[in-house]
Each structure stands twice: as structure tokens, then as C-alpha cells.
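S.K.: here's my sequence, what's the structure:
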Amino acid sequence: MSTSTVISKDGTVIAYSKIGTGPAVLLVDGAFCHRAMGPSTPVAKELSDSYTVFTYDRRGRGDSGDTQPYDPHREIEDLATVAAEAGAPVHICAFSSGVPLVLEAVRHGLAVDKLGLYEFPLVTDGSRKPAPADYHRHLTELITAEKRGAAIRYFMHTGVGAPALTVAAFPLMPGWSKLKKTAHTLPYDAQWMAEALDGNPIPTGRYTHITSPTMVFVGSKSPKWMHHGNTALSQAIPTAHYAELPGQSHRVKPTLFTPTLKSFLAR
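M.R.: Have a look, this model is predicted:
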């Protein structure tokens, strides 16, 4: 897939790719991920026999710009700009912390045909310890101090809820250097996740603005709190259904996930 670019409303260059033929599908990544790392490009290839699939690098990642200061609303504008290039309204599938970005973009007028939402990390009850009130501030301080490794470990343990022993082994993993390259965008995702990690139920009416057919996906191997949070999300969206995917975890396997996504989009 070749790289193309669009200019977002604030002048930031946003890089994207497209592959395939058919109705447009736009994929939105979660933390760390972009076209060269994460599920979007493999999922796009699996979908490309039936859809024209757009993937893009969220600002600060890959080949996209990173105009400062960061403002979450600018990411909504980025998404809207790429969606317009795809020919909105489009189908959208978002992963992890990309989910709240998409849900808020719809609130601001983004036209969507269908929504696929894969594992929004919502802590809505006592099944997992919530993130502390100073989570975003501390994460930002680590990045400002150029302590990217410490920021990744803090994000994974305190934000994601990964066990301390697992997080301690992260620097030994093959993808560590890639994670460090995009670690400066973790405070961006932390802003999108501010309400999601507080351990409180979803406020009444929070997602009633979503009127497109929606499927909330969760892997069967994901922790209990992820199932609880996404069940609550599916109940908070009037048009949503809930689907548990056998053998899947938060690290979605494109070859196993895509057939279910295709089935939903084809309805």
C-alpha cells in the first residue's frame, strides 16, 4: 500500500493508505499503533477483497505530523478529514483507545454507516483497580522528562492493568524499540481514556447519540473487567450488539477477527 497525505484543519499532515475495492471502511488505531505497527494494516489486507480500506497514522505517529500543543479535538478533525477522503459516510472499525475517539467524533457530526468497536478499555465496576486521578499528569511528566521506557511501563501497568512482572519484561521484547518511538503519544490516548478508567458506571445517556448499527467486540481471553466494561458499552449504545470472539485477546488476530467483522458489515 502506498502512502498518501491529507491536510487536517490545523495544517497537520496526516498520512494514510488505501487498499481494495468496494464500500469504504476506515480503521482507527489505539495506543502506540499506526500503519506500520498494530492490527490495522493486516486487518485492511484481510478486508480488501470486499472493501476499500483506509488506514491512517494518528497524529504524532508514523508519517503524520504532530502539531503542538496537543488538543483532542484536533484528532477528531484528523479523523473527519480522512473520512472525507474515503467518502463519508463510511464504515468505521476502531480498536482499543481509538474507540472513544470515534464515539466522540460521531458526537461532533462524523457520519458513519456502521461501527465496529474492538475492546474499549472501560473500567466500569470493581473488577479492576481504576487508574489514579493523577494518571494523565504523571504520564505526561514522564514523557516530558524523556523517560519513555518508564512511561510505557506506567501506562501498561496502571492504565492497561497488565501484571507488574509482565511489564517488567517488556524491555526484553522484540517490539520494545517500536513502542518507545510512539511513547510520546501515550498522554494523548490518556486524555481519551480519562473517564474510561475511573471505575464508575457509564453515565446515563452518554452514548445515545450513536444511531448507526454497532457491534462491540471482545475477545474471550480478555480479562473480566474488559468484558464487563464492553457489555456496559453495548447496553449504553441503543443500536449496539455484543459479540465475544473465541480465542481472542486484546491483541486481536486479524485472520480470526476479520471474518466476524465482514459478517457484521455485510448485514
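S.K.: please make it C-alpha for all contacts and neighbour counts, starting now.
M.R.: Will do.
S.K.: what is the neighbour count of the nearest residue to G219 once chain neighbours are set aside?
M.R.: Nearest residue to G219, sequence neighbours excluded (CA to CA, 6 or more residues apart in numbering): Q248, at 4.2 Å. Per other CA atoms under 10 Å, the neighbour tally for Q248 reads 18.
S.K.: you'd agree Q248 is up against S220?
M.R.: Yes: between Q248 and S220 there is a contact under CA atoms under 8 Å: 5.7 Å.
S.K.: chain center to the longest helix along the chain: distance?
M.R.: Secondary structure of the chain per DSSP state H: the longest helix is helix 72-86. Chain-centre distance of helix 72-86: 14 Å, with CA atoms, centre = their mean, to the nearest Å.
S.K.: and this one, please, so the two structures can be compared:
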Amino acid sequence: MDKTLSRDGTSIAYRRRGDGPPVVLVGGALSTAATEEALAALLAPRFTVVTYDRRGRGASGDSRPYTVLREIEDLAAVAGRAGERVSLFGMLSGGALALEAQAAGLPVDLLAVYEPPYTPGPAGLLYKSRCTARLHRMLSIGDRDGAVALYMSRTGVPEETIARMRHFPLWKGLEALAHTLAYDDTLLGNGTVPAERFASVTARTLVVCGGFSPDRTRETTLALAAVVPRARHRTLTGQTRELAPQAIAPVLADFFARDVFLRELI
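M.R.: Next up, the predicted model:
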């Protein structure tokens, strides 16, 4: 992997492949550049695709204290290596980061996000507050196993599945990334969709959810699409939070390629 320096001097590892308009993939919680490999391979025939390890993960460095601004600066550094104006696809909390970066002024014309996990509404905000407290308590005592299990439970993974996963080698890799769950938690604030901030997003935006995702997820993505000025919403039939690369790749290719073409005509 290649490396670039973020504004605070943190080394951020990234990989690029393909040829064409630049697209940066922004992973969600407990993901690394390797997590995005399958989607990157599907997009690479038409785009220059960049994947990267967000700070604190994989081959990237880290520095304390964590702030959302530093993650935005990391993404800006990676985008600068990709091209003058990139397109972004953010998965789950990576979608929240992509939106925050564009709202803060990152030069992006085309932005797609999949189910940023905001939890609006009184019950959702209370749930987010309780999960945040539990997460920080676990991390403060070094309970990485518990932190990963808490995240899995929040995303709908059954307890019996979590119990089985603990016996797989994959679990140790997830535990190694457990401290970054606090970063994703911070990205989501109190769980409310930040309507005032996202009203400044200028990119043409595609907000996507899965047809088999919970109703509250669809409602949240519709609310998000309503506050981003140039957004449209799409539901992918048969998809859940565990999005299949083969399902999203043609959607992204069509959105990025067609809108780039239209932009060049203007």
C-alpha cells in the first residue's frame, strides 16, 4: 500500500487501482481497505478506485485525541492523491464521514452513501446514548471482546451468531480494531441526522438503503435524503445492512459515470 500524510502528520495507507474518473471508498466501522477489495475490483474497469485504512486501522497510523476534523483531513489527504475532484462512496458510518467531509468543503461533485446509521427520534437517541456509555466503559477497561460484541448486537447480529464468531480467527482481527468503534460512535454524534450541517452539502448525492433492512433504516435514509439539497433516494431490492458488492457496484457505476458525463456537457 502507498501512504500519504494527513494534516496532523498521521500516516494514512491507501491503495489505488483501475483507470478512469477517481472514486474513493470510505469504509464503515471495523472495516479496512481490505474490506472494500471486492467492490473496488468491480469498479476498477471503469474508474480509478482508491481504498484506504482509516486512522487507527490496518497500516495507517493514529494520534490522540480523536476528532471528526482529523478524519476529514485524512480523507482529504487520500482524495488529494486520487485526483482533483473525486467521487465518494461511504458505507454505513463511512457514509456519515463522507457527508461530513463534503459539508466541511471537500471538493466532491458526486457522493453516494449506504445506510449511515443515525438513530433519530426519542427512542433512538436514548438507545444511542446508552450504547455510547456502554462502549466507552468497555474500552476504558480494555474489554475489546465486549466492545465488538456490543457493535455486532447493535447491527442486528443474533447472540448465538456472535458466540460462534468468537471462535473464528476473524474475531481477533475485529478486536484489534475495537478502539476505533469510539471513532465511529463520535462521527454519529447523538444519533440525530445533522440537518443544518448537511444542508451545506453541494454534491449530487445518492442515498441508498436495502429493501430487507428494518423500516426504521429506510425512514432514516429518507430523512437524510430530504435534508441534503441535491440528494435522491434509492432502495436496493433484497439487500440488508450486509450489502453485496455485486448489488451496489452497477448502481454506483451508473451514478458516477452518467453524472460525470452530464457534468461535462454543462
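S.K.: quick one: what's aligned to the residue nearest to G219 of structure 1 in structure 2?
M.R.: Structural alignment (TM-score structural alignment) places Q248 of structure 1 against Q239 in structure 2.
S.K.: quick one, helices of the stretch 1-150 of structure 2?
M.R.: For the stretch 1-150 of structure 2, applying DSSP state H, counting those that start in this stretch gives helices covering 37-43, 68-82, 93-103, 122-140, 144-154.
S.K.: any idea which of those gets closest to T10 of structure 2?
M.R.: Closest approach to T10 of structure 2 among the helices of the stretch 1-150 of structure 2 (CA to CA): helix 68-82, 8.2 Å.
S.K.: tell me what angle that closest one forms with helix 93-103.
M.R.: 80 degrees (axes from the mean of the first three to the mean of the last three CA atoms, to 10 degrees).
S.K.: over which residues of structure 1 does helix 68-82 of structure 2 lie when aligned?
M.R.: Across structure 1, the stretch matching helix 68-82 of structure 2 (TM-score structural alignment) is residues 72-86.
S.K.: where do the strands sit along structure 1?
M.R.: Using DSSP state E, the strands of structure 1 run over 4-7, 13-19, 24-28, 52-56, 90-95, 112-118, 214-219, 240-245.
S.K.: including mean neighbour count and distance to V102 of structure 1, could those strands go into CSV?
M.R.: Output for the strands of structure 1, formatted as CSV (neighbours: other CA atoms under 10 Å; distance: least, CA to CA, whole Å):
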stretch, mean neighbour count, distance to V102 of structure 1
strand 4-7, 16, 19
strand 13-19, 22, 16
strand 24-28, 25, 8
strand 52-56, 25, 14
strand 90-95, 24, 7
strand 112-118, 23, 9
strand 214-219, 24, 12
strand 240-245, 17, 15
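S.K.: among those, which comes closest to L261 of structure 1?
M.R.: Among the strands of structure 1, strand 112-118 comes nearest to L261 of structure 1, with 7.2 Å by CA to CA.
S.K.: residue range for that closest one in structure 2?
M.R.: Strand 112-118 of structure 1 lines up with residues 108-114 of structure 2 when matched by TM-score structural alignment.
S.K.: mean per-residue distance, the matching stretch versus structure 1.
M.R.: Average distance, stretch 108-114 of structure 2 versus aligned residues of structure 1 after superposition (mean CA distance after the TM-score superposition for structure 1): 0.6 Å.
S.K.: what lies in contact with that stretch?
M.R.: Contacts with stretch 108-114 of structure 2, where a contact means CA atoms under 8 Å, 6 or more residues apart in numbering, come from 85-92, 94-96, 98-99, 102, 202-209, 252, 256, 259.
S.K.: how far out from the middle of the chain is it?
M.R.: Distance, centroid of stretch 108-114 of structure 2 to centroid of chain: 11 Å (CA atoms, centre = their mean).
S.K.: likewise for stretch 87-97 of structure 1?
M.R.: Offset of stretch 87-97 of structure 1 from its chain centre (CA atoms, centre = their mean): 10 Å.
S.K.: start to end distance for it?
M.R.: Its start and end residues considered, stretch 87-97 of structure 1 measures 24 Å (CA to CA, to the nearest Å).
S.K.: how much space between T55 of structure 1 and G62 of structure 1?
M.R.: 12 Å.
S.K.: which neighbours do these two have in common?
M.R.: Residues touching both T55 of structure 1 and G62 by CA under 8 Å, 6+ apart: R35.
S.K.: could you check how far T185 of structure 1 is from T5 of structure 1?
M.R.: T185 of structure 1 sits 20 Å away from T5 of structure 1 when distances are taken as CA to CA.
S.K.: could you do R59 of structure 1 as well?
M.R.: Counting by CA to CA - R59 of structure 1 and T5 of structure 1 are separated by 12 Å.
S.K.: mutual contacts of the two, please.
M.R.: What both R59 of structure 1 and T5 touch, as defined by CA under 8 Å, 6+ apart, is the set I14.
S.K.: not counting sequence-adjacent ones, nearest residue to the residue most central in space within structure 2?
M.R.: Closest to where the C-alpha atoms of structure 2 average out (CA atoms, centre = their mean) is G94, at 1.2 Å. Distances taken as CA to CA, 6+ apart place G28 nearest to G94 of structure 2, at 4.3 Å, with adjacent residues excluded.
S.K.: run a quick neighbour tally on the aligned residue in structure 1 for that neighbour.
M.R.: If you follow G28 of structure 2 across to structure 1 using TM-score structural alignment, you land on G30. Neighbour count of G30 of structure 1, defined by other CA under 10 Å: 23.
S.K.: what does V251 of structure 2 correspond to in structure 1?
M.R.: In structure 1, V251 of structure 2 lands on T260 (TM-score structural alignment).
S.K.: picking up where we left off before, which residues does the residue nearest to G94 of structure 2 contact?
M.R.: Neighbouring residues of G28 of structure 2 by CA under 8 Å, 6+ apart: 90-95, 184.
S.K.: ok, now how distant is it from G95 of structure 2?
M.R.: Relative to G95 of structure 2, and taking CA to CA, G28 of structure 2 is found at 7 Å.
S.K.: kindly report the same for P107 of structure 2.
M.R.: 16 Å.
S.K.: which one of those two has more residues nearby?
M.R.: Legend: neighbour count by other CA under 10 Å for P107 of structure 2 and G95, higher for G95 (26 against 18).
S.K.: what's near enough to touch the more buried one?
M.R.: Neighbour list for G95 of structure 2: 26-28, 89, 112-116 [criterion: CA under 8 Å, 6+ apart].
S.K.: what residues sit buried inside stretch 55-74 of structure 1?
M.R.: 55-65, 74 (16 or more other CA atoms under 10 Å).
S.K.: quick one: residues contacting the match of Q248 of structure 1.
M.R.: Per CA under 8 Å, 6+ apart, neighbours of Q239 of structure 2: 209-213, 247.
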